[in-house]
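Q: 3D, please:
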Amino acid sequence: MPKSSPRSLLLAILLALVAVPVLAQQGGERPPQPVTVVTLEARDITLTAALPGRVAASGVAEVRPQVSGIVIERLFEEGKPVKNGAALYQIDAATYEAAKAAAEAGLAQAEAQLRAAQREEERQKELRERNVSSQQVLDDATAARDVAQAAVKVAEAQVLASSIDLERTTIRAPIAGTVGLSQTTQGALVTSGQANALTVICQLDPVYVDVTQSAAEILKWRRSGQQVAEEAGAEVFLRLADGETYEHAGILAAAEPHVNEQTGVIVLRLEFPNPDEFLLPGMYVQVEMPQAVVEGAILAPQEGVTRDRRGRPVAMVVNAENVVETRELTVQRDQGSDWVVTDGLAAGDRIIVEGLQKVSPGMTVAPEERALAMNAATSAD
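A: Next comes the predicted model:
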C-alpha cells in the first residue's frame, strides 16, 4: 500500500475541519411547525333540536247551510281569498220570502187587534168613571188589551225569524281567509245542518305548527340551572321539505298545560307569519326548536376536536408562548359544524384546526389565524 504524502494528509485535515461546521448547521433546530388556529370566544348559545311537525291553518271554518233549499248560484272563485261576510252561495229564497210576507201580515193583524183592544179599554174606563159599567167589564177589557200586546210580540218574533231565514238563503263567509274547493254545485239540494260542508275557509296568515317536546328534556335543563329557551321567547325557525330554511321566524304561541301520560311529551304550538301564503296546511316541516340557553359557552370547530384512547374529546391549543398544549373537553352537543364546549376551553384560546398530525404537546409552532390564512390563499389565487 503506498504511503500518503504529507501534502495529501494536510489536505484531508483541512477538508475535515471545513465539514464540521456544515454538519453542525445541518443538525441544528428546525423552524417552528406552521399550524392554522381559530381564536375562541365565549358567548351565550341557544341549543336547538330538529323536531318534526305539520303546518295547520290558524283558523278553519266549514261552511254549511242554515236553511234548506236549492242552490241556484255559487258566488265565489275557488282557491281565492274571501272577506268576512262575503256571499258564497245563493239558495232559492222564494219560499222564505213568502214566509216573511205571511209573518208581516200576521204582525199587521195583531197590531190592529191591539189598537181595537186599547180603544175598548179606554171606553170602558170612561163608562166606569160614570158608573155606567161594572169593574168586571173594565178588567176584561184590560185583559184583552194585554193579550193583544202579547200577540203583537209573537208576530214580531215570527217576522224576525222569517227575516233571519230569508237572510240565510245567502250563505256568507263566517271568517276571512282562503276558500277551498266547492263540494256542491248549482241545482243541488242542501239541508240545514247537513254533515257535509259546502266548502272550507282557512286563515293562512299566520299559520300554526304543532310539535312535541320531551318533558324529560325540559326537566333536565331546569335541574341543571339552565334557562329554558321556550320561556325566554326565543325565535323559532322552520326547515322545509326541500331542505331550505323558511325566511320568517316564528314564536311559541301556546303550550299544553299537561304532559301526555302515554308518550311523556308536551305539545307546543308555534306561530309563523305567512304573508305570501307559502306555507299550506298539511305541509311537513322541521322546526329548529330551542332547547336551552347555555351562558358563556364556547363554540369549538369540530375539525379541531379529536378523541383520545379512552374516547374523551381533546383539543390542541397554542398558548401565549406558541407552545402546544392538550386540553380535555366537556362537550354538550353539536351545533352545526361546531361543538358546544362548557369546560376545557376559555375565551381567547387558540385551537389548532389544521396541522394536528404534525404537532405534539410541548412543541413550538407558528400559529396563523384561519381567516388570515384563507385570505392569503385567496390573494395567491
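Q: use CA for all of it now, contacts and neighbours both
A: Noted.
Q: Could you check which helix or strand contains residue 56?
A: For residue 56, the element it lies in under DSSP states H and E is strand 42-63.
Q: what's the distance between whichever helix or strand comes after that strand and the middle of its chain?
A: Downstream of strand 42-63, the first helix or strand assigned by DSSP H and E is strand 69-74. Remark: strand 69-74 is offset 40 Å from the chain centroid, using C-alpha atoms, centre = their mean, to the nearest Å.
Q: one more to put side by side:
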Amino acid sequence: MAGQRGIFARIGMVAVPAALGVAAVFYAGRLKTLPEPVAANRPPALVRVITLAPTDLVPRISGYGTVAPVREWRAIARAEGEITAVAQPLAAGDIVAADTLLFRIDDTDLKLDLANVEAQVSASRVKDQTVEISLGLARKDLELAQQDLKRQERLNTQGVATQAELETSRRQALVAETKVTDLENQLKLNAAEREVLATQRGSLERAIAFAEIRAPYALRVTALDADLGQYVSRGQLLLEAEGVEAVDISAQFPIGRIGPLLRLAGEGATVTGLGARVKLPAADHAVVWKARVERVGDAIDATTQSAPVVVRVDDPQGQSVAGERPPLRRNMVVEVELFAPKRAALVVPAEAVAGGTALVVSEAGTLEPRKVETGFVSGDLAVVTKGLAAGDRLVVTDPSIAVPGMAVKPVEDETRKAEIAAEALGQSPGAAKPGSGMGSGAGSGKGGGAGKTPGAGQ
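A: Below is the predicted model of the structure:
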C-alpha cells in the first residue's frame, strides 16, 4: 500500500501541471483581449510668447575707448631767474582757473635794463632839443652868409670888391651850410638811436611779461617740475597740465555695425550726425554723460577691422556730482553709445531668431517654424525685416519637444514685452523676475531659444 501511494504521488506531480497547461491553452482563445492602454491625454505644452507689434526703438551700437583731454599745456620758462612766487595751492591734481598767476620769475635785472633804456631815450630827446636850438641859429647864420656872398658877387661884378673878398664870403657861406647839415644829421641820428632803443625797450618789456606765467584757460595740473626759490633758465619745463573744458573719447566700433545703424538713421545720415553718450558702469547704476560725435578717425584697425569714432564731452568737471557722477579723467575706459533717431520696428529677442529661424504659434495653436531676416542687432535685441509681421505670436522659450505642428498653449509674457520695450529705448529693464525669461532649467539666457530643457523659463 505504501508503494502504491508513492507511485500515485509521483504521477500527480507530473500530471497536474500538465493538465493545467492544457486547460490554459484551451481557454486562451475564449478569453477577451485586455483593453490597450488609452493614449494619455496630456495637455498642450505651455510656451511663453509675445505678440509682435511695432515697438519704439532707438537703434544704437556700443564701443569702448579711453578718455583724453582735448587740450594739453606745458609751462616753459621764457625768462631766466629765480622763482619768486608760486600759485597756492599748486600740485598735481589741482584745478586752477583761467588767468591764474602760476609762477613769477625775478625780473629785477630786466627792469633795471629797461630803466637804462628809458633814460637813454630821455637823453636823446634832450639832445634833440639842444640840437634844434643850435640848428635854428645855424640856419640864421647860413642865411646871413648867403646874403653877404650875393653882395660880394655884385660888388665884384662892379669891380668894387676884390676876388679875395669874394672867396672869403663863399667860404663863410659853405661853413654855415655845413654846420646846418651837421645839425640836421645829428637830429636824424638821434631819431635812429631812439628807434633802436625802442626796439630794446620792447624786447625788455616782453621779457618782463614772460617773467609772469599765467594759466591760459582752466587747467588741471598733471605734473609740477619747479618750486619757489628755484633758479630756472630759458626753455626749462615748469609745469604740465590739461584743459578741463572738454574731453575726447576715441572709441572703436566694428565697421560691419556702423553701416546698419546709418541705414536705420535714414537716407543721407552720417556718423557725425548720430547722437552719442558716454557710460561708465557702476555698482548700482550706470553713470551717463551727454556727448557729441566730433569726428571719425582715419585709421582702420587691421586686426579688429574697427573704425575709431571720436566723441566729445563738454565740461566734464561741471557735470560731475559727488557720489553719483565722477569727473571724466584721462585714461578712464568708458563705453560709448552711438544712436540714431527713434523709429518704430519689429523688435524681438535676438535668441528667438538665432540662426535665421523663429517659432510662432499658428491660429490653430500649433508650432510653426519661420525663416526670418534681421537688419540690425543691438545687444539682446534684433530688428526683424522679413519673415514675421505684426500680430504674430513669437515663441520666446522652446517647448520640451519642438515638433512642427505640435499643439501648444501660448502664454503671453507681458514682463518680457516690457523688458524689450525698455531695452529698445536704451532704458534699464530692471532685475529679471521669475517668468521674465531667465531660464530655470539647464538652459541659460533670456529664454529665447537658449534654454532647451522642459519648462525652461516658465
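Q: List the buried residues of the strand holding residue 56 of the first structure.
A: Neighbour-count burial for strand 42-63 of the first structure flags 42, 45-48, 51-63 (criterion: 16 or more other C-alpha atoms under 10 Å).
Q: go on, stretch 243-257 of the first structure?
A: Using 16+ other C-alpha under 10 Å as the test for burial, stretch 243-257 of the first structure gives 245-246, 250-252, 255.
Q: got it, and stretch 276-294 of the first structure?
A: With burial defined by 16+ other C-alpha under 10 Å, the residues of stretch 276-294 of the first structure counted as buried are 279-281, 284-294.
Q: Would you quantify the distance from residue 285 of the second structure to residue 123 of the second structure?
A: Separation of residue 285 of the second structure from residue 123 of the second structure (C-alpha to C-alpha, to the nearest Å): 75 Å.
Q: swap that for residue 377 of the second structure, please
A: As judged by C-alpha to C-alpha, residue 377 of the second structure and residue 123 of the second structure stand 84 Å apart.
Q: Which of these two has more residues huddled nearby?
A: Between residue 377 of the second structure and residue 123, residue 377 has the larger neighbour count (other C-alpha atoms under 10 Å), namely 20 against 14.
Q: excluding its backbone neighbours, what's nearest the more buried one?
A: Once flanking residues are discounted, residue 377 of the second structure sits nearest to residue 383: 6.3 Å by C-alpha to C-alpha, 6 or more residues apart in numbering.
Q: Please apply the same query to residue 131 of the second structure.
A: Closest residue to residue 131 of the second structure apart from its sequence neighbours, by C-alpha to C-alpha, 6+ apart: residue 183 at 6.2 Å.
Q: aligned partner of that neighbour in the first structure?
A: Aligned by TM-score structural alignment, residue 183 of the second structure pairs with residue 141 of the first structure.
Q: With the second structure overlaid, report how far the helix or strand hosting that match is off on average.
A: If you go by DSSP H and E, residue 141 of the first structure is part of helix 135-167. On the superposed models, the aligned residues of the second structure are on average 2.7 Å from helix 135-167 of the first structure, with distances taken as mean C-alpha distance after the TM-score superposition for the first structure.
Q: which helices and strands sit right next to that helix?
A: If you count contacts as 3 or more C-alpha pairs under 8 Å, 6 or more residues apart in numbering; DSSP states H and E, helix 135-167 of the first structure packs onto helix 94-129.
Q: got the angle for the helix it packs on vs helix 135-167?
A: Inter-element angle recorded for helix 94-129 of the first structure and helix 135-167: 160 degrees (by axes from the mean of the first three to the mean of the last three C-alpha atoms, to 10 degrees).
Q: For helix 94-129 of the first structure, what is the distance to the chain centroid?
A: Centroid separation for helix 94-129 of the first structure versus its chain: 62 Å, with C-alpha atoms, centre = their mean.
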